[in-house]
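Chemist: sharing a sequence plus its predicted fold:
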Amino acid sequence: MLFVVDASGSMAARKRMGAIKGAVLSLLLDAYQRRDKVGLVTFRGSDAALALPPTSSVDAAAARLEQLPTGGRTPLAAGLLKAREVLRVERLRDPSRRPLLVVVTDGRATESKKAAVSDGSTPVERAGRAARLLAGDGVASVVVDCESGPVRLGLAGALARDLRGTPVTLDELRADSVTALVRDVRTVQNSRRAA
């Protein structure tokens, strides 16, 4: 399971990070028994970072998750490309593992002028391309839509379509709801494999 979390300044990032930290630690406790790994990629400012390399160690996760910075722009494409890189390395290490990507975002993509590319595409278009690459790799995904407020753009839903993933809207993101969501998707995936 690889969480890809928007840690930008938009939409109460601190609350979102608190919920994700709780979910990752909860999933690690379950993963320990099933030999699963859980990792965390965050994106903010001008780039994405691997905040927690895939691990089944609860102690290592707790230490790495203690202080995650938030704020700045939203380089969504960079986050998705970093996730693709992490999953590629994990597949090389263990080809039998089936990854599940959990993207937590409002779907908005902004970048600094320094990070912009010269092909004329927008940050949202670059995020869509990155999402389609992950979908082409056969990565199962869930997009947790954190958009709030009276005006909703539906960008997280578009991202879920590009990922060929499951969109989920949560008005109030809490660690227990993310954990339940991931468990439900895994149950559906396992039943599809058995059929």
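Modeler: Cool, the structure landed.
Chemist: going forward, measure contacts between C-alpha atoms and count neighbours the same way
Modeler: Will do.
Chemist: compute the first-to-last residue distance for stretch 59-73.
Modeler: One end of stretch 59-73 to the other measures 30 Å (C-alpha to C-alpha, to the nearest Å).
Chemist: swap that for stretch 27-41, sorry
Modeler: This stretch, stretch 27-41, spans 16 Å end to end (C-alpha to C-alpha).
Chemist: do the same with stretch 60-72
Modeler: One end of stretch 60-72 to the other measures 27 Å (C-alpha to C-alpha).
Chemist: how far off centre is it?
Modeler: 15 Å (C-alpha atoms, centre = their mean, to the nearest Å).
Chemist: next, the one to line up against it:
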Amino acid sequence: MRRKAGGRRTRTRTERKQGRYITSRVPRGELTDVAFDATLRVAAPFQRQRRQPHIKRAVVLHRSDLREKVRVRRTRNAVCFVVDASWSMAAETRMQATKAAVLSLLRDAYQRRDLVGLVSFARDRATVLLPLTNSVEMAQQRLRTMPTGGKTPLSRGMMAGFELLARAKLRDREILPLMVLLTDGHANVSMTGQPPQQEAYQLAEFIASQQIPTVVIDTELPNFYRGLAKELADRLNGSYYQLEELSVGLAELVRSHQELSRINI
């Protein structure tokens, strides 16, 4: 993942000329940040055969020798939890797990400038319970009451989460977004008049096309497994987990995905 501006926390590659020089590579496009040491190492074995008696040069370089610097800087993460609060799942249990994960991530987010947000969806609407923030105090106030019950407007929930992360990316082009969707994958309320399940899958494909990484936590009870959340994760090009089978807490799972974003640069 290559970046074009400065950052704070997670280490990612940057196209700026600032940042720590970690390695070199063959140039991609216009060369503006020459790695002189790497360029000289590539050219060194050919110096004897390249030298010409009538031209006095200390080093003879060919275009194929040129290498550019790969630099890293630090940026911050933006994590948005999107939680199904309808009666189609054990809402209260899932809400409690989400609250704990949000507060856990926020406790170490302030110094790193990370942002955490929360969207719930139920009945016929999605509610931004917590805008993207690094304030534990705000989170504690907003998370005291989280409404549950009613139908499942899955598309509205995903759209609200996507909009929060998209706005964050507009403000900071280098921010690393992550949507964590807790749902059984079942939709029964539509925004556009399309069949709700079809609409949710189409929206998932759109979110995937916008390069928003996602993690889907399947909250469907094992005895009633229909595979809807798995299909949703596939449409999102996201990671899929069953809540009942998670060997780590939700906050730790998110942290592991943030580390993958750091490594896969």
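Modeler: The structure has been received and is ready for your questions. Nothing here was measured: the structure is a model prediction, and the numbers come from that model.
Chemist: report the contact partners of the aligned partner of Val180 of the second structure in the first structure.
Modeler: Under the alignment (TM-score structural alignment), Val180 of the second structure maps onto Val102 of the first structure. Val102 of the first structure makes contact with Met1, Leu2, Phe3, Val4, Ser141, Val142, Val143, Val144, Val182, according to C-alpha atoms under 8 Å, 6 or more residues apart in numbering.
Chemist: just the residues you listed: which are in strands?
Modeler: Among the contacts of Val102 of the first structure, the members found in strands (DSSP state E) are Leu2, Phe3, Val4, Ser141, Val142, Val143, Val144.
Chemist: let me have the residues you listed in TSV, extended by neighbour count.
Modeler: Output for those, formatted as TSV (neighbours: other C-alpha atoms under 10 Å):
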residue	neighbour count
Leu2	23
Phe3	26
Val4	27
Ser141	25
Val142	22
Val143	27
Val144	25
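Chemist: nearest to Gly39 of the first structure, of those?
Modeler: Closest approach between these and Gly39 of the first structure, by C-alpha to C-alpha: Leu2, at 4.7 Å.
Chemist: OK, contacts around that closest one?
Modeler: Here Leu2 of the first structure is in contact with Val38, Gly39, Leu40, Val41, Pro54, Ala83, Pro99, Leu100, Leu101, Val102 (C-alpha under 8 Å, 6+ apart).
Chemist: check which helix or strand the match of Val180 of the second structure maps to.
Modeler: Assigned by DSSP states H and E, Val102 of the first structure falls within strand 100-105.
Chemist: what about the residue nearest to Thr192 of the second structure when sequence neighbours are not counted, neighbour count?
Modeler: Distance criterion C-alpha to C-alpha, 6 or more residues apart in numbering; nearest residue to Thr192 of the second structure, sequence neighbours excluded, is Glu199 at 7.8 Å. Neighbour count for Glu199 of the second structure, taken as other C-alpha atoms under 10 Å: 18.
Chemist: Glu199 of the second structure against Ser190, yeah?
Modeler: Yes - between Glu199 of the second structure and Ser190 a contact is recorded at 6.9 Å, counting by C-alpha atoms under 8 Å.
Chemist: quick one: Val41 of the first structure is in a strand?
Modeler: Yes - in this structure, Val41 of the first structure lies within a strand as judged by DSSP: H, G, I helix; E, B strand; the rest coil.
Chemist: distance of Arg88 of the first structure from Leu81 of the first structure?
Modeler: Taken as C-alpha to C-alpha, the span from Arg88 of the first structure to Leu81 of the first structure is 10 Å.
Chemist: should've said Ala194 of the first structure
Modeler: Between Ala194 of the first structure and Leu81 of the first structure the distance is 31 Å, computed by C-alpha to C-alpha.
Chemist: for Ala49 of the first structure, identify the helix or strand it belongs to.
Modeler: Assigned by DSSP H and E, Ala49 of the first structure belongs to strand 47-55.
Chemist: what's the matching range in the second structure for the next helix or strand after that strand?
Modeler: Counting by DSSP H and E, the next helix or strand C-terminal to strand 47-55 of the first structure is helix 58-65. Counting by TM-score structural alignment, helix 58-65 of the first structure falls onto residues 136-143 of the second structure.
Chemist: in the stretch 51-200 of the second structure, which spans are helices?
Modeler: Under the criterion DSSP state H, counting those that start in this stretch, the stretch 51-200 of the second structure contains helices at 91-107, 136-142, 154-171, 196-209.
Chemist: give me the stretch of the first structure that the third one matches.
Modeler: Read it as helix 154-171 of the second structure. Using TM-score structural alignment, helix 154-171 of the second structure pairs with 76-93 in the first structure.
Chemist: how far off centre is that stretch?
Modeler: Distance of stretch 76-93 of the first structure from the chain centroid (C-alpha atoms, centre = their mean) equals 11 Å.
Chemist: now it on the second structure. Mean distance?
Modeler: Following superposition, stretch 76-93 of the first structure is found to deviate from the second structure by 1.2 Å on average (mean C-alpha distance after the TM-score superposition for the first structure).
Chemist: can you give me the neighbour number for the residue lying closest to Thr133 of the second structure once chain neighbours are set aside?
Modeler: Once flanking residues are discounted, Thr133 of the second structure sits nearest to Leu115: 4.7 Å by C-alpha to C-alpha, 6+ apart. Leu115 of the second structure: 23 surrounding residues under other C-alpha under 10 Å.
Chemist: show me the contacts for the counterpart of Leu115 of the second structure in the first structure.
Modeler: Leu115 of the second structure maps onto Lys37 in the first structure, with residues paired by TM-score structural alignment. Contacts for Lys37 of the first structure (C-alpha under 8 Å, 6+ apart) come out as Met1, Leu28, Ala31, Pro54, Thr55, Ser56.
Chemist: which of those residues are still contacts in the second structure?
Modeler: Using both residues aligned by TM-score structural alignment, their matches' C-alpha atoms under 8 Å, the second structure keeps these contacts from these: Met1, Leu28, Ala31, Pro54, Thr55, Ser56.
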